[in-house]
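make a model of this:
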Amino acid sequence: MSVDAVVFDIGNVLLEWRPERHYDATIGPGRRRALFEEVDLHTMNDRIDRGADFRATVMDTAAAHPEWADEIRMWHDDWLKLAGPEIPHSTRLLRALRTAGVPVFALSNFGIGTFAIAEPEYPFLAEFDRHYISGHMGLAKPDAEIYAAMEADCGIPPARLLFTDDRADNIETAAARGWQTHRFDAPQAWADRLVAEGLLDTRAAA
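Just a heads-up that it's a prediction; the model follows:
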């Protein structure tokens, strides 16, 4: 089946997303493990990704856990150190597809406030033909509704979409809807898939 558009997740596909790494560097691995065991920061971030106010959500969580308040506020104050750096080979692939005339979409769990912070820092975020950002949509992966909303908006049959994401649950939902999928674990394997699909040649995919 040919591909009419390529759909990128952002976190850990185009932009590294490993908050634990920044916390390890700032408060130490042991204290970071204790924090993440006592406070579910990733669930807090899921609320932000579904449209909750970035600052208010973090500050409310800090207020609810005063013993960790300073560390929780880092999620807001140090956010650009949590999200990044970009993955250069992946961004080259995004740009190569656009040069080749292949439509490229973003389908990503990303908050309204966090995306607004990231866009000026990472120019590639403005280079998609269409953005489907969970915070703005009030929907998030892996729920089927966000995939259905994207299908309805772009008008491309599911079988003609090629989607890459690092999370198995997100890939499984897309595959169940008939999308072509690639579980992202390294840029080179993704480049190889794009070449195999005839979307890029080996030189463009380097």
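
please count neighbours and contacts with C-alpha atoms only from this point.
Noted.

quick one: the strands in this structure, in order.
Residue ranges of the strands in the chain, as given by DSSP state E, are 5-8, 15-17, 83-86, 104-108, 130-133, 161-165, 180-183.

distance between the shortest one and the chain's centre?
Right, strand 15-17. In terms of CA atoms, centre = their mean, to the nearest Å, the centre of strand 15-17 is set 8 Å apart from its chain centre.

return the most buried member of the strands of the chain.
Among the strands of the chain, strand 161-165 has the highest mean neighbour count (mean count of other CA atoms under 10 Å), at a mean of 24.

run the chain-centre distance for that strand.
Counting by CA atoms, centre = their mean, strand 161-165 comes out at 12 Å from the chain centroid.

packing partners of that strand?
Judged by 3 or more CA pairs under 8 Å, 6 or more residues apart in numbering; DSSP states H and E, strand 161-165 is in contact with strand 5-8, helix 168-176, strand 180-183.

go again with 6 Å.
strand 5-8, strand 180-183 (3 or more CA pairs under 6 Å, 6 or more residues apart in numbering; DSSP states H and E).

closest to Arg50 out of the strands of the chain?
For the strands of the chain, proximity to Arg50 was assessed by CA to CA; strand 130-133 is nearest, at 9.2 Å.

hmm, who's touching the closest one?
The contact list for strand 130-133 (CA atoms under 6 Å, 6 or more residues apart in numbering) reads 105-108, 110.

in the protein, which spans are helices?
Remark: helices assigned in the chain by DSSP state H are 19-27, 29-38, 41-49, 54-64, 69-77, 79-82, 88-99, 112-121, 134-137, 144-154, 168-176, 187-196.

give me the angle between the first one and helix 69-77.
Which is helix 19-27. Per axes from the mean of the first three to the mean of the last three CA atoms, to 10 degrees, the angle that helix 19-27 makes with helix 69-77 is 130 degrees.

to compare with the earlier structure, here is another sequence to fold:
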Amino acid sequence: MQTELAKAVVFDIGNVLIGWNPEQHYDAVIGADRRKALFAEVDLHAMNDQVDLGGDMAALTSELAEATPQWRDEILMWHSDWLKMAAPAIPHSARLLRALRAKGIPVFALSNFGIGTFDIACQAYPVLTEFDRKYVSGHMQVIKPDAQIYQMLEEDSGLSGAELIFTDDRTNNIEAAAARGWQTHTFTGPEGWAERLVADGYLTAEEAA
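Just a heads-up that it's a prediction; the model follows:
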């Protein structure tokens, strides 16, 4: 248990508030074997990193598709099917976000997300519009786990690492935050995150249900 409550709670978005599993979607559409061959030959996640750094997804997928014509249709699917990959909603996490805000605890987003795709996600998942502050990598032009993105949040919010508690599903992102003194929780599901928020005293068990 932390000795002092943080002054703000920071949520990652992908696989915390909404799903993010491109491989699962591709498996369903083109089959696991063909997906494995595609992902071995074409670094779609590296392309998506460029989106998260502020690049235009339509332009980036088109450019990659033209450069890799044998996988053209599958690469373009990253753009056309993006919202199907950013699914489903994780309702318990949304309830935790709202419960924290109902108690007057500021809740921030810190997420690797494109500019256009974040707008699409906000329309599909209204909970993403409810943060007190949003730190979205596409606008910041830096992605986790680069230390700069954490520093930018600290400077903008006026809070030190010790005054923040952060949950993310990726251990490298958590480790980078912890290196700056942030309180952290590795997200493996909303139940564990709820238990942490109750144990540390942010929410009661009823509020975290």
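
before we move on, back to that, okay if I get the strands of structure 1 as TSV plus distance to Thr173 of structure 1?
Shown next, in TSV, are the strands of structure 1 (distance: least, CA to CA, whole Å):
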stretch	distance to Thr173 of structure 1
strand 5-8	14
strand 15-17	21
strand 83-86	25
strand 104-108	13
strand 130-133	16
strand 161-165	11
strand 180-183	10
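
right, and those strands - which one's nearest Ala52 of structure 1?
Ranking the strands of structure 1 by their distance to Ala52 of structure 1 (criterion: CA to CA) puts strand 130-133 first, at 13.1 Å.

how about the contacts made by Glu145 of structure 1?
Glu145 of structure 1 neighbours (CA under 6 Å, 6+ apart): none.

re the thing from before, state the pair within the contacts of strand 130-133 of structure 1 that is farthest apart.
For the contacts of strand 130-133 of structure 1, the farthest-apart pair by CA to CA is Phe105 and Phe110; their separation is 14.2 Å.

now the aligned residue in structure 1 for Ile120 of structure 2, nearest residue through space, not along the chain?
Under the alignment (TM-score structural alignment), Ile120 of structure 2 maps onto Ile117 of structure 1. Distance criterion CA to CA, 6 or more residues apart in numbering; nearest residue to Ile117 of structure 1, sequence neighbours excluded, is Leu80 at 7.7 Å.

residue in structure 2 paired with the one you found?
That one, Leu80 of structure 1, aligns with Leu83 by TM-score structural alignment.

what's the burial count for the match of Ile120 of structure 2?
13 (other CA atoms under 10 Å).

one more: Pro106 of structure 2?
17.

that one -> structure 1?
By TM-score structural alignment, Pro106 of structure 2 lines up with Pro103.

could you double-check that that match sits in contact with Val7?
No. Pro103 of structure 1 lies out of contact with Val7 (CA atoms under 6 Å); the separation is 8.5 Å.

how near is the aligned partner of Glu207 of structure 2 in structure 1 to Ala126 of structure 1?
Matched by TM-score structural alignment, Glu207 of structure 2 corresponds to Ala204 in structure 1. Per CA to CA, to the nearest Å, Ala204 of structure 1 is found 21 Å from Ala126 of structure 1.

which residue of those two possesses the greater neighbour count?
For Ala204 of structure 1 versus Ala126, neighbours defined as other CA under 10 Å are more numerous around Ala204 (16 against 12).

which residue packs closest to the more buried one, ignoring adjacent ones?
Using CA to CA, 6+ apart, the closest residue to Ala204 of structure 1 is Ala96 (6.0 Å).

just give me the neighbour total for that neighbour.
19.

again with Glu191 of structure 2
15.

that one -> structure 1?
Using TM-score structural alignment, the partner of Glu191 of structure 2 in structure 1 is Gln188.

now do the end-to-end distance for stretch 140-149 of structure 1.
Stretch 140-149 of structure 1 has an end-to-end distance of 11 Å (CA to CA).

counterpart of it in structure 2, which residues?
With TM-score structural alignment as the criterion, stretch 140-149 of structure 1 aligns to 143-152.

in the matching stretch, what counts as buried?
143-145, 149-151 (16 or more other CA atoms under 10 Å).

could you do stretch 168-187 of structure 1 as well?
Within stretch 168-187 of structure 1, the residues that count as buried by 16+ other CA under 10 Å are 170-171, 173-175, 179-184, 187.

start and end of it, how far apart?
One end of stretch 168-187 of structure 1 to the other measures 17 Å (CA to CA).

pull the residues that contact it.
Stretch 168-187 of structure 1 is contacted from outside by 90, 141-142, 158-159, 161-166, using CA under 6 Å, 6+ apart.

next: stretch 117-131 of structure 2.
Contacts with stretch 117-131 of structure 2, where a contact means CA under 6 Å, 6+ apart, come from 107-108.

how far is that stretch from where the chain is centred?
Relative to the centre of its chain, stretch 117-131 of structure 2 is centred 12 Å away, using CA atoms, centre = their mean.

what residues of that stretch count as buried?
Across stretch 117-131 of structure 2, burial judged by 16+ other CA under 10 Å covers 117-118, 121, 125, 127-128, 130-131.

against Glu41 of structure 2, how distant is whatever residue of structure 2 lines up with Arg32 of structure 1?
With TM-score structural alignment as the criterion, Arg32 of structure 1 lines up with Arg35 in structure 2. Applying CA to CA, the value for Arg35 of structure 2 to Glu41 of structure 2 is 10 Å.
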